[in-house]
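K.L.:
Compute the structure for the input listed below.
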Amino acid sequence: MTRPHWRQTGQEPDYRFSLANERTFLAWIRTALALMAGAVVLRQVAGGHPTGPGLLTGAALAACGLAAVLCVFAYRRWKANEMAMRHQQPLPASRFLLGLSWLLGAAALGMAWAVLHLP
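P.N.:
The predicted structure follows:
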């Protein structure tokens, strides 16, 4: 398999840092898989829910959408970190993490409200 052109530039980083970067990538992928599993559960519960499938189906679709975004973000972040290490640059910062934290916090509060107020 040929390596992408960006992996042929710069200096090969210490394998320990590359492996740590890869573990972080895999953690993001596991999070995306957990969101998809949660979406399946929400969709299964939605069919028999008295408020109708709308709210829970919407939450399931949102979880699937977030999982897709996380997969894309995971690869882009892994690649950016790998490129920075190859060129001995500082690792790039990301505002995505702040937005994701706020989004998931709001989702958690919304789910808590639903648990307390929906039949």
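
K.L.:
hey, let's count contacts and neighbours off CA atoms from now on
P.N.:
Will do.

K.L.:
tell me which element the residue nearest to the spatial centre of the chain falls in.
P.N.:
When CA atoms, centre = their mean is applied to the chain, the residue found nearest the centroid is L70 (2.7 Å). For L70, the element it lies in under DSSP states H and E is helix 53-86.

K.L.:
Just the buried residues of that helix, please?
P.N.:
53, 56-57, 59-64, 66-68, 70-71, 73-75, 77-79, 81-86 (16 or more other CA atoms under 10 Å).

K.L.:
list the helices and strands that helix packs on?
P.N.:
Identification of packing neighbours for helix 53-86 by 3 or more CA pairs under 8 Å, 6 or more residues apart in numbering; DSSP states H and E yields helix 15-46.

K.L.:
Next, the structure of the following sequence, for comparison with the previous one:
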Amino acid sequence: MNTDRRFPASVFRYGTEPDARFSLANERTFLAWIRIALALIAGGVALELLGLELHPGLRLGASLMLVSVAMLLPALAWLDWTRTERALRMAERLPGSLLGPALAAAVTIAGILVLLAILLA
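P.N.:
Purely as a prediction, here's the structure:
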């Protein structure tokens, strides 16, 4: 396959082809972040549409937090994938990812909002 025509060129025009297992593992990680984003959307929508007897403002805040993070997650996962794939191709150290800590913080905030909504209902 001509590497000049692969997408994204910003990744595939550099370095040499790494072991396929590493590229496939990087792709599986990207797809796992996409699944997490879908789950967050589902959770945010369900929280708001199920009409639970929770404090409405806090329930809405938690829903918006989950859906907002879910909207950002695919873009950040794509950037993470490109950085990692480029590092693999250049035989460099793998970059660290901020996706885990950012997601943990967002889910913690949403959880606190839901807890407060339960307590203040």
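
K.L.:
Tell me how the two chains score on TM-score.
P.N.:
Once superposed, chain against chain, the TM-score is 0.82 (TM-score structural alignment, normalised by the length of the first structure); 115 aligned residues with a CA RMSD of 2.0 Å.

K.L.:
re earlier: between helix 53-86 and the helix or strand following the helix holding L70 of the first structure, find me the angle.
P.N.:
Next along the chain after helix 53-86 of the first structure, taking DSSP H and E as the criterion, comes helix 96-117. With axes from the mean of the first three to the mean of the last three CA atoms, to 10 degrees applied, the angle from helix 96-117 of the first structure to helix 53-86 works out at 160 degrees.

K.L.:
so what's C71 of the first structure closest to, chain neighbours aside?
P.N.:
I29 (6.0 Å; CA to CA, 6 or more residues apart in numbering).

K.L.:
how deep is the aligned residue in the second structure for the one you found tucked in, by neighbour count?
P.N.:
Aligned counterpart of I29 of the first structure in the second structure: I34 (TM-score structural alignment). By the criterion of other CA atoms under 10 Å, I34 of the second structure has 19 neighbours.

K.L.:
got a list of what L58 of the second structure touches?
P.N.:
L113, V114, L116, A117 (CA atoms under 8 Å, 6 or more residues apart in numbering).

K.L.:
again, only using 10 Å
P.N.:
L64, A110, I112, L113, V114, L115, L116, A117, I118, L120, A121 (CA atoms under 10 Å, 6 or more residues apart in numbering).

K.L.:
cool, P56 of the second structure as well?
P.N.:
E48, A62, A117, L120, A121.

K.L.:
Since that was my last question, I'll sign off now.
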